[in-house]
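S.K.: Any chance you can model this:
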Amino acid sequence: MTTSPRTAAGPGSADTGLLYSDVEDDLRKELRTLLTDRCPAADLPARVEAEQPHDTGLWTALAAELGVTGLPVPMERGGAGAGWRETAVVLEELGRAAAPVPYLASSVLATAALLAAGDGRLLPEVASGDRIAALAVPFSSPPDLPFPDTVRYADGGLSGTVTSVAGARSADVLLVPASGGDGPGLYAVDTAAVGHTVRRTARCSLDLTRPLADVALHAAPATALATGDEAGRLLRRALTTGAALLASEQLGVAQWCLSTTVAYVRERHQFARPVGSFQAVKHRLADLWTLVMQARAVARHAVAALDSGTADPAPEAALAKAFVSEVVVEAAETALQLHGGIGFTWEHPVHVYLKRAKSSALALGTADRHRAALAHLVDLPAAGA
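M.R.: Coordinates of the predicted model:
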């Protein structure tokens, strides 16, 4: 598939509506067809026991067959010339499938940093999916994170350790924030070229579809992407974009939990009646449907802010991540409980979605952290002030 670029007239003219365009609907259909074939939910419990950090065949299909790994990248830099709204649709479907691919790490976090840096060397390879990139910060890092100082730059190399990096095990390129004699900087490290100077150690992760790794650097050769205040700006932009887009992935997880549970309680019978006919079950699912629809609105609003040229989309990103993080956990817990005994077994995929929901709620800042950030961004008085 080749995604058509935006035809809006100039920067800041991206559609800010919450409805999906025809292009986005077509993209969703193609993605859902591919994921239903290549990543069925029933296969997930077995897939998470595989030794590979991600599904290489599915990643190749996303990159080569659908061309969705570089959606927000301009065509002149090897991308599709679309935007973050289309990227959000991809993440909704990947969340719905709990797909074990490094899309958030490479096509969102790393790509956002490279776009903000104006990079023309790495971006085409990352956009095509030929190389996987990862932003080397702990996956729990919120957008207002103080600039990291666990890695130092000296004499052309990086030394230090970064813990719990998403996508690091698969990454061909690491984008590493580091301090040095000239202040903060964001550096690119080619993991294939430096050999033993980069060591990646797998971490035990709650979400087995998104493995984490500790990265140890020992005088690893690095290329500067930005230094000084610009490095801090790039890092904040990447993490803000990641938080906003992660809300869309969480929306996909919540939608799967709701749809699958509704289908299950229609067919599961107790006392010669479908479980879904009981009023308590109806009310709980109706409440969950309302929450998911609200989550869709705030998630769409966040990515629209990213695409509209808003100077600082941090408030919209914080609102989306804070709200949707709680909705996705509620959806996954409801799915587990209403599936009854079968939902607690390893063979049923609902536990995979619960783990994705819980881990994503902690990723890129917790709901409480984003609420506090939002209060600061909109000048609300602190508690007790």
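
S.K.: hey, let's count contacts and neighbours off CA atoms from now on
M.R.: Will do.

S.K.: Enumerate every residue touching Pro40.
M.R.: Ala97 (Cα atoms under 8 Å, 6 or more residues apart in numbering).

S.K.: And it, how far from Gly67?
M.R.: From Pro40 over to Gly67 the distance is 21 Å, taken as Cα to Cα, to the nearest Å.

S.K.: Check Leu225 too.
M.R.: 26 Å.

S.K.: Same check on Ala357?
M.R.: 27 Å.

S.K.: So these two - more neighbours on which side?
M.R.: Ala357 (30 against 19; other Cα atoms under 10 Å).

S.K.: my read is that one is in a strand, agree?
M.R.: No - under DSSP: H, G, I helix; E, B strand; the rest coil, Ala357 sits outside any strand and is assigned helix.

S.K.: tell me the contacts of it?
M.R.: 250, 253, 325, 328-329, 332.

S.K.: Can you tell me which of these is closest to Val126?
M.R.: Gln250 (23.7 Å; Cα to Cα).

S.K.: For that closest one, list the residues it contacts.
M.R.: Applying Cα under 8 Å, 6+ apart, the residues contacting Gln250 are 92, 95, 324-325, 328, 357, 360.

S.K.: do the same with Glu125
M.R.: By Cα under 8 Å, 6+ apart, the neighbours of Glu125 are 78, 131.

S.K.: Show me how far the longest helix seen in the chain is from its chain's centre.
M.R.: Secondary structure of the chain per DSSP state H: the longest helix is helix 229-267. Computed by Cα atoms, centre = their mean, to the nearest Å, the chain-centroid distance of helix 229-267 equals 6 Å.

S.K.: so which of the contacts of Ala357 is the most crowded?
M.R.: Most surrounded of the contacts of Ala357: other Cα under 10 Å gives Gln250, at 35 neighbours.

S.K.: do you know how far that one is from Pro143?
M.R.: In terms of Cα to Cα, Gln250 sits 18 Å off from Pro143.

S.K.: and if you look at Ala302?
M.R.: Using Cα to Cα, Ala302 is found at 14 Å from Pro143.

S.K.: So which of the two has more stuff around it?
M.R.: Ala302 (32 against 23).

S.K.: nearest spatial neighbour of that one, skipping sequence neighbours?
M.R.: Excluding the flanking residues, the one nearest Ala302 by Cα to Cα, 6 or more residues apart in numbering is Glu316, at 4.8 Å.

S.K.: Give me the distance between the host helix or strand of that neighbour and the centre of its chain.
M.R.: Glu316 belongs to helix 314-338 when assigned by DSSP states H and E. Centroid separation for helix 314-338 versus its chain: 14 Å, with Cα atoms, centre = their mean.

S.K.: same thing with stretch 151-171?
M.R.: Using Cα atoms, centre = their mean, the offset of stretch 151-171 from its chain centre is 20 Å.

S.K.: now do stretch 216-225
M.R.: 25 Å.

S.K.: Need the contact partners of it.
M.R.: Residues contacting stretch 216-225 (Cα under 8 Å, 6+ apart): 117, 119, 151, 154, 156-162, 185-190, 194, 197-200, 231.

S.K.: hmm, 6 Å instead?
M.R.: Contacts with stretch 216-225, where a contact means Cα atoms under 6 Å, 6 or more residues apart in numbering, come from 156-161, 186-189, 197-199.

S.K.: now the other sequence, so there's something to compare against:
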Amino acid sequence: MHFDLTPEQSDLQSMARDYFAREVTLGAARATHDNPEFWDRGAWMRLADIGFTGIAVPSDVGGGGGGIVELAIILMESGQVVASQPLLPAAVASVMVQRCQGAARDQILRDLCDGTRVAVATLEHCDPQYSGDPAITLADGVVTGVAPQVIDGARADLLVLPVLTDDGTAIAAVSLDQGATGVQPRESTDPTRPVADITFTNAAATVLATGPDATNILQFSRSTAWTLLAAESLGVGQASLDRTVDYARSRAQFGKPIGSFQSLKHLIADVFVGLESGWPATFYAAAALDADLAEGPSSASVAKDYCAEAAFRAAATAIQVHGGIGFTWESDCHLFFKRATVNRAILGVGPTHRRNLLDTLLADLKI
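M.R.: Take a look at the predicted model:
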């Protein structure tokens, strides 16, 4: 498989990088960090205006007609500024909904594309240890239960989630502006990635998919979430590396830049190699999912595990190389470190992904 981006995808990457650097800055991340309830919804509308929120939505409902690769590009560039916008759960929601059928599907996608409503997916089913039994039950058109620690749940207008019915698992959409829902923000290690518990008490729901269709959509969305989190982690890691290199070049000790010291060269080189190796892992997974290849899910699992670890090492190394200033609130290092820490912990920790990959390989070998 050819790993290079197409000219159109390269243009998208340049456009996204310029936009995030100019419009969604670290200053916005700090504002959210200091006040987790702060959210610039206008920034979300501007992301919709330039087509980022609907980049992978079919063009017949107002989207850009792209795929997982295009979503990965957006998420990777957003990671470089620790963007405090619901891009990850909204992207997963768009992927889930577009694989469903019916009039409700089209309206949700249109609203997501133009930014009028923020639809996010609960990502509980994206953990490799997910039991397969949704925590939310659906009966007679209403849902009951608690969706725990929903990423950007307090910012959402609509929740897309798996539900348990008498006939098995289904996918439903629930509006959060009705009185039968309750949203309780929870403390997060990374305040720029807020979470909330969402309680449903006989809340009206729209069923989007049932039976095998719902199961297949959930499986695909899980692989998508792993791939997009890997892409975002690459952006977080690259931004940490860039700041580390700049500091090592400018900070002098004993009459020479500290970047000339062999011990720091090795640290920085290890980070560079780790992130460079993560790029093909992530975009192979994205391309495999777009092409519906059988190895898509396992490739996505590898990408999530590897890139989340690489980003964490990059962020931790940034603090180490920056020395005393790296531990201060004034330094941006802690913003990247907190995002990398959370990304490593959510959607399955490394040992779980590795164990599942081993099981898959052994099954293929019939051992």
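
S.K.: picking that back up, what's the mean deviation for the helix holding Glu316 of the first structure versus the second structure?
M.R.: Here helix 314-338 of the first structure, set against the second structure after superposition, deviates by a mean of 0.8 Å using mean Cα distance after the TM-score superposition for the first structure.

S.K.: Provide the aligned range in the second structure for that helix.
M.R.: Under TM-score structural alignment, helix 314-338 of the first structure corresponds to residues 297-321 of the second structure.

S.K.: Kindly report the same for stretch 164-183 of the first structure.
M.R.: Against the second structure, stretch 164-183 of the first structure falls on residues 149-168 (TM-score structural alignment).

S.K.: List the buried residues in the matching stretch.
M.R.: 149-165 (16 or more other Cα atoms under 10 Å).

S.K.: Among those residues, which ones are in helices?
M.R.: Checked against DSSP H, these include nothing in helices.

S.K.: What strand or helix carries Thr282 of the second structure?
M.R.: helix 262-290.

S.K.: what's the mean deviation for that helix versus the first structure?
M.R.: Helix 262-290 of the second structure sits 0.9 Å off on average (mean Cα distance after the TM-score superposition for the first structure).

S.K.: which residues are contacting stretch 158-171 of the first structure?
M.R.: Outside stretch 158-171 of the first structure, the residues that reach it (Cα under 6 Å, 6+ apart) are 102, 105, 132-134, 136-139, 150-152, 212-220.

S.K.: hang on, the earlier thing: residues contacting the helix holding Glu316 of the first structure, please?
M.R.: By Cα under 6 Å, 6+ apart, helix 314-338 of the first structure touches 240, 244, 247, 250, 254, 257, 261, 295, 298-299, 302, 343, 354, 357-358, 361, 367, 370, 374.

S.K.: rerun that using 7 Å as the cut-off
M.R.: Helix 314-338 of the first structure is contacted by residues 240, 243-244, 247, 250-251, 253-254, 257-258, 261, 288, 291-292, 295, 298-299, 301-302, 305, 343-344, 350, 353-354, 357-358, 361, 366-368, 370-371, 373-374, 377 when judged by Cα atoms under 7 Å, 6 or more residues apart in numbering.

S.K.: now do stretch 285-303 of the first structure
M.R.: 18, 84-85, 244-245, 247-248, 251, 254-255, 316-317, 320, 323-324, 327, 331.

S.K.: rerun that using 8 Å as the cut-off
M.R.: By Cα under 8 Å, 6+ apart, stretch 285-303 of the first structure touches 16-18, 84-85, 88, 244-245, 247-248, 251, 254-255, 258, 262, 313, 316-317, 319-321, 323-324, 327, 330-331.

S.K.: Just the buried subset of those residues, please.
M.R.: 16, 18, 84-85, 88, 244-245, 247-248, 251, 254-255, 258, 262, 313, 316-317, 319-321, 323-324, 327, 330-331.

S.K.: Counterpart of Val292 of the first structure over in the second structure?
M.R.: Looks like Val292 of the first structure aligns to Leu275 there (TM-score structural alignment).

S.K.: okay, now the counterpart of Gly255 of the second structure in the first structure: neighbour count?
M.R.: For Gly255 of the second structure, the aligned residue in the first structure is Ala272 (criterion: TM-score structural alignment). For Ala272 of the first structure, the neighbour count with other Cα under 10 Å is 7.

S.K.: where's Ala272 of the first structure relative to Phe278 of the first structure, distance?
M.R.: In terms of Cα to Cα, Ala272 of the first structure sits 12 Å off from Phe278 of the first structure.

S.K.: ditto for Leu246 of the first structure
M.R.: 34 Å.

S.K.: Looking at those two, which is more packed in?
M.R.: Neighbours per residue, other Cα under 10 Å: of Leu246 of the first structure and Phe278, the larger number sits with Leu246, 29 against 12.

S.K.: Nearest residue to the counterpart of the more buried one in the second structure in space, ignoring adjacent ones along the chain?
M.R.: Residue pairing (TM-score structural alignment): Leu246 of the first structure is matched to Leu229 of the second structure. Counting by Cα to Cα, 6+ apart, Leu229 of the second structure lies nearest to Lys304, which is 6.4 Å off, once chain neighbours are set aside.

S.K.: Then Thr227 of the first structure?
M.R.: Gly185 is the one closest to Thr227 of the first structure (Cα to Cα, 6+ apart), at 4.0 Å.

S.K.: count of residues packed around the one you found?
M.R.: 26.

S.K.: List the residues that contact it.
M.R.: Contacts of Gly185 of the first structure (Cα under 8 Å, 6+ apart): 177-179, 224-228, 231-232.

S.K.: just Pro184 of the first structure next, same as before
M.R.: Pro184 of the first structure touches 147, 177-178, 227-229, 231-232, counting by Cα under 8 Å, 6+ apart.

S.K.: Now stretch 334-348 of the first structure: buried residues?
M.R.: 334-336, 338-339, 343, 348.

S.K.: which one among those residues gets closest to Pro74 of the first structure?
M.R.: Nearest to Pro74 of the first structure among those, with distances taken as Cα to Cα, is Ala335, at 39.7 Å.

S.K.: in the second structure, which of the contacts of Pro184 of the first structure remain in contact?
M.R.: Using both residues aligned by TM-score structural alignment, their matches' Cα atoms under 8 Å, the second structure keeps these contacts from these: 177-178, 227-228, 231-232.

S.K.: from those residues, which single one is nearest Arg47 of the first structure?
M.R.: Using Cα to Cα, those come closest to Arg47 of the first structure at Pro177, 32.5 Å.

S.K.: Just the element for the nearest residue to that closest one once chain neighbours are set aside, please.
M.R.: Leaving aside its chain neighbours, Pro177 of the first structure sits nearest to Leu186 (4.4 Å; criterion: Cα to Cα, 6+ apart). Using DSSP H and E, Leu186 of the first structure falls within strand 185-190.
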